[in-house]
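Visitor: Sequence first, then the predicted structure, then my questions.
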Amino acid sequence: MATMKDIARQAETSITTVSRVLNYDKSLSISDDLRRKIFEVAQKLHYKTPRNRSKVTVKKKLRIGIIMWYDVQEEIDDPYYMQIRRGIEQLAMKSEIETVLLYRNQDEYRIQTLGKVDGLICVGKFSSAQIEQFNRLTNHLVFVDSSPEEELYDSIVIDFHSAVREVLQLLLQEGYNKIGYLGGVEYVSKHIRLGERRELVFRDFLYQRNKLHTKYIHVGSFSVESGYQLMKDALGKKDHADAYFCANDSIAFGAMRAIREAGLDIPGDIALVGFNDHPNSAYTFPPLTTVRVFTEFMGEQALLSMIEQTNGRHIALKKIIPTTLVKRDSI
């Protein structure tokens, strides 16, 4: 079983620093690169904190609801949220915590089907009206991948700003000046559309450097099929980018197929970068450069926050999980 000493050795830092990073010590002043490296080594070694190696101590038998922003088919198409859910459920099983799962159904959450629960872990993005609905069922709420009303609710999020900036800095350093974006649209309901965070950072970063070309931005949905169609549309124009940042790996997989069908080479003609580090990303041709998100770890942290709430903590916490850029052969 991996120890903090093993992590410290591979990350080339002290055991104390490793301990403080893995315990979210906000007073610790270290570089983002070292912080990400520690998390990456910890995941590679399958490190578990002492409280995660066995069941977590809880003061009473808990029944926790997991509310999924996606419906079942969307979760299959984009496994990002599935991996977060898996992290919650695996730790819950070890800790003898009962979980009950609720997917979105035609833009609704039929929370009455959950029965009595001690808390809700809400995975995805939700409207104010939906959050109010959840709050009527329980006042113990934890949000994953969004952070509404941070003074009231616990949240677990990733640092999208740093992640996208790192991708774009790499592409510029590699000499790509015509950089495109393939993304999706997010809705919390039929009538409420969200500004997609990766696209917002993408636009701002390149605009500040006078390198934003909006004609290279193509938006559909977060699926393989959409990535394929978006790239076909891009290649059908007179001018296309020489590198594309894809909002998730599923989009990148579809884009790869469209590029190959057009008789073009990756990365010789077009470079690609994905997001999430899907398990298949290392086995595409060529292997996909992507941003690794510690999704199962996010799920674990959500359940730990819920346990702390039910054990009596009343102050809301926001945990920001770093990402790491995995360089492969698609650029």
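Guide: Good, I have the coordinates. Not measured: the values here are computed from a predicted model. Numbers count the residues shown, from 1 in each chain.

Visitor: hey, let's count contacts and neighbours off CA atoms from now on
Guide: Fine.

Visitor: Not counting its own residues, what contacts stretch 118-132?
Guide: Under the criterion C-alpha atoms under 8 Å, 6 or more residues apart in numbering, residues 62-70, 81, 84-85, 134, 138-146, 188-189, 192, 302-303, 306, 310 lie in contact with stretch 118-132.

Visitor: hmm, 7 Å instead?
Guide: Residues outside stretch 118-132 that contact it (C-alpha atoms under 7 Å, 6 or more residues apart in numbering): 62-69, 138, 140-146, 188, 302.

Visitor: Could I have the PyMOL command that selects the buried members from those?
Guide: A single PyMOL command selects the buried members of these (16 or more other C-alpha atoms under 10 Å):
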select buried, resi 62+63+64+65+66+67+68+69+140+141+142+143+144+145+146+188+302
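
Visitor: Which of the contacts of stretch 118-132 fall in helices?
Guide: The members of the contacts of stretch 118-132 that map onto helices under DSSP state H are A302.

Visitor: Where do the helices of the stretch 151-300 of the chain begin and end?
Guide: With helices called from DSSP state H, counting those that start in this stretch, the stretch 151-300 of the chain shows them at 160-173, 197-208, 224-235, 249-261, 295-310.

Visitor: Redo these as JSON lines? Include distance to V123.
Guide: Output for those, formatted as JSON lines (distance: least, C-alpha to C-alpha, whole Å):
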{"stretch": "helix 160-173", "distance to V123": "16"}
{"stretch": "helix 197-208", "distance to V123": "16"}
{"stretch": "helix 224-235", "distance to V123": "22"}
{"stretch": "helix 249-261", "distance to V123": "19"}
{"stretch": "helix 295-310", "distance to V123": "9"}
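
Visitor: closest to A282 out of those?
Guide: Nearest to A282 among the helices of the stretch 151-300 of the chain is helix 249-261 (10.8 Å), distances taken as C-alpha to C-alpha.

Visitor: how big is the angle separating the closest one from helix 224-235?
Guide: 50 degrees (axes from the mean of the first three to the mean of the last three C-alpha atoms, to 10 degrees).

Visitor: here's the one I want to compare it with:
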Amino acid sequence: MATLKDIAQRANISTSTISRFLNEDPTLSVSEDKKRAILEAVESLGYQSPKRSKKQFVHHEVTKTNEPVGEQNVVMLNFLTPTQEIDDPYFTSIRAGIQNRCLEKGIDLKTLHLDQVDANLKLIKNAPALIAVGHFSKQVVETLYQANQHIIFVDSNPLGSKTDAVLIDRLALSDEVMQHVLNNHCKRPAFIGNNEERLHVFRKVTKEHGLYHEALCKVSKEYCIESGYQAMKEMLQLDELPDVVYAATDMVAVGVYRAIYESGLTIPGDIQVIGTNDISSARHMSPSLTTMRLFPFEMGEVAIDMFIEKMAGRKYKKTVLFGHEFIWRDSFQRK
């Protein structure tokens, strides 16, 4: 079982500060960065306060229930398993933001995972709103919408204007990455990621400039270290290597680093690397990782704000599109 000391080590914050924060000490002043670090460490380590009071950082993992959900309750559905989520800082941060806003507003949070949908359709139906985090199959989306049309999707928008959504602007951020790639006069850019907007922008831009090579475009269903590692190993078998790799996530970039170093090559001397998300360890990688900073914690908070708006009577559907920030570090440098 995780302890306050474990959280302190993960967040690099004193145990006394963490204890006071989790117990809502009104005399404590904590910066937003420290608050985010504490909440993300709490979530990733699965910490639960011994007191388990409603006002503390506690939510309910649902197995199966027939109880109706009250007006101050919200149901969150995560497309990842608990183990997968812990390994993905982006979605861990979204959940932490959701939980933080629920804590602030006194909202009871009930959590479901994808494999629990069928057993909890009544819970979903009775919820005043469902927050669906991640990417779901067409069949799951149809099941959810039939059960409850008051859905707030986070990081996807499968039903368009039929529901609320909180999104990152994948088109804009990938276009900015590719402009930096072009401005740096890269000749063999590579992409490792999923089949979504960033892949489409990469292909469009590289084809327009005569830089597209099918072997340098690796599509995976997972955003993880292993997928980045395997994809990069395959590219390193080519006669002509990429000069820059655009990784769909920083976790993918970690795998890319590993494969490059195992081959005896250097970053950025032989191959440059660009990631996405700006996870906490990105600045500590060797060399530090150039990446696109996103705002997943804030996305989670905004999802709850949209739920509160619904409860206050908002009738129209709403989509919130988050921006990004390109973070220049040593793995990809201006020329």
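Guide: Perfect, thanks for sending it. Keep in mind that what you see is a predicted model, and the values were worked out from it rather than measured.

Visitor: The helix or strand that contains F21 of structure 2 maps to which residues in structure 1?
Guide: Using DSSP states H and E, the element containing F21 of structure 2 is helix 15-22. Residues of structure 1 offer no counterpart to helix 15-22 of structure 2, counting by TM-score structural alignment.

Visitor: Tell me which residues of that helix come out buried.
Guide: For helix 15-22 of structure 2, burial by neighbour count (16+ other C-alpha under 10 Å) applies to T15, T17, I18, S19, F21, L22.

Visitor: what comes up buried for the helix or strand just after it?
Guide: Downstream of helix 15-22 of structure 2, the next assigned helix or strand under DSSP H and E is helix 32-45. For helix 32-45 of structure 2, burial by neighbour count (16+ other C-alpha under 10 Å) applies to K35, R36, A37, I38, L39, E40, A41, V42, E43, S44, L45.

Visitor: roughly how far apart are N183 of structure 2 and K207 of structure 2?
Guide: Shown here: N183 of structure 2 relative to K207 of structure 2, a distance of 16 Å by C-alpha to C-alpha, to the nearest Å.

Visitor: Quick check: the gap between D145 of structure 1 and G263 of structure 1.
Guide: 38 Å.

Visitor: ignore the last one, I270 of structure 1
Guide: Using C-alpha to C-alpha, one obtains 11 Å as the distance from I270 of structure 1 to G263 of structure 1.

Visitor: Tell me which of those two has more neighbours.
Guide: I270 (19 against 8; other C-alpha atoms under 10 Å).

Visitor: picking up where we left off before, which strands and helices sit next to the helix holding F21 of structure 2?
Guide: helix 4-11 (3 or more C-alpha pairs under 7 Å, 6 or more residues apart in numbering; DSSP states H and E).

Visitor: contacting residues around the aligned partner of R170 of structure 2 in structure 1?
Guide: For R170 of structure 2, the aligned position in structure 1 is occupied by F160, per TM-score structural alignment. F160 of structure 1 sits next to R197, R198 when contact means C-alpha under 7 Å, 6+ apart.

Visitor: one more time with 6 Å
Guide: Going by C-alpha atoms under 6 Å, 6 or more residues apart in numbering, F160 of structure 1 touches no other residue.

Visitor: ditto for H60 of structure 2
Guide: K110, T111.

Visitor: From L22 of structure 2, how far out is it?
Guide: 17 Å.

Visitor: V245 of structure 2 now?
Guide: 41 Å.

Visitor: next one: G255 of structure 2
Guide: For G255 of structure 2, the distance to L22 of structure 2 - C-alpha to C-alpha - is 34 Å.

Visitor: next one: F153 of structure 2
Guide: For F153 of structure 2, the distance to L22 of structure 2 equals 28 Å [C-alpha to C-alpha].

Visitor: Can you tell me which residue is spatially central in structure 2?
Guide: Taking C-alpha atoms, centre = their mean as the criterion, Y90 is the residue nearest the geometric centre of structure 2, at 2.4 Å.

Visitor: tell me which element it falls in.
Guide: With DSSP H and E as the criterion, Y90 of structure 2 is inside helix 89-105.

Visitor: So which elements touch that helix?
Guide: helix 32-45, helix 296-311 (3 or more C-alpha pairs under 6 Å, 6 or more residues apart in numbering; DSSP states H and E).

Visitor: After the shortest one, which helix or strand is next?
Guide: What that stands for is helix 32-45 of structure 2. Using DSSP H and E, the helix or strand that follows helix 32-45 of structure 2 in sequence is strand 60-61.

Visitor: start and end residues in structure 1 for that next one, please.
Guide: The aligned range for strand 60-61 of structure 2 is empty, by TM-score structural alignment.

Visitor: What's the end-to-end length of stretch 239-259 of structure 1?
Guide: Stretch 239-259 of structure 1: ends 14 Å apart by C-alpha to C-alpha.

Visitor: sorry, back to before: dump the helices and strands packed on helix 89-105 of structure 2 to CSV, plus distance to T290 of structure 2.
Guide: Shown next, in CSV, are those (distance: least, C-alpha to C-alpha, whole Å):
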stretch, distance to T290 of structure 2
helix 32-45, 20
helix 296-311, 18
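
Visitor: Out of these, which is closest to A119 of structure 2?
Guide: helix 296-311 (23.6 Å).

Visitor: once aligned to structure 1, how far is the closest one on average?
Guide: Once fitted to structure 1, helix 296-311 of structure 2 is off its aligned match by 0.9 Å on average (mean C-alpha distance after the TM-score superposition for structure 1).

Visitor: Please point out which parts of that helix sit buried.
Guide: Under the neighbour-count criterion of 16+ other C-alpha under 10 Å, helix 296-311 of structure 2 has 296-308, 310 buried.

Visitor: Report the angle between it and helix 89-105.
Guide: Using the same axes, to 10 degrees: helix 296-311 of structure 2 against helix 89-105 is 40 degrees.

Visitor: What's the separation between A243 of structure 1 and E98 of structure 1?
Guide: Using C-alpha to C-alpha, A243 of structure 1 is found at 46 Å from E98 of structure 1.

Visitor: Tell me which of the two has more neighbours.
Guide: Neighbour count, other C-alpha under 10 Å: between A243 of structure 1 and E98, A243 has more, with 25 against 14.

Visitor: burial count for the closest residue to that one other than its chain neighbours?
Guide: Leaving out its chain neighbours, the residue that sits closest to A243 of structure 1 by C-alpha to C-alpha, 6 or more residues apart in numbering is A271, at 4.3 Å. By other C-alpha under 10 Å, 23 other residues sit near A271 of structure 1.
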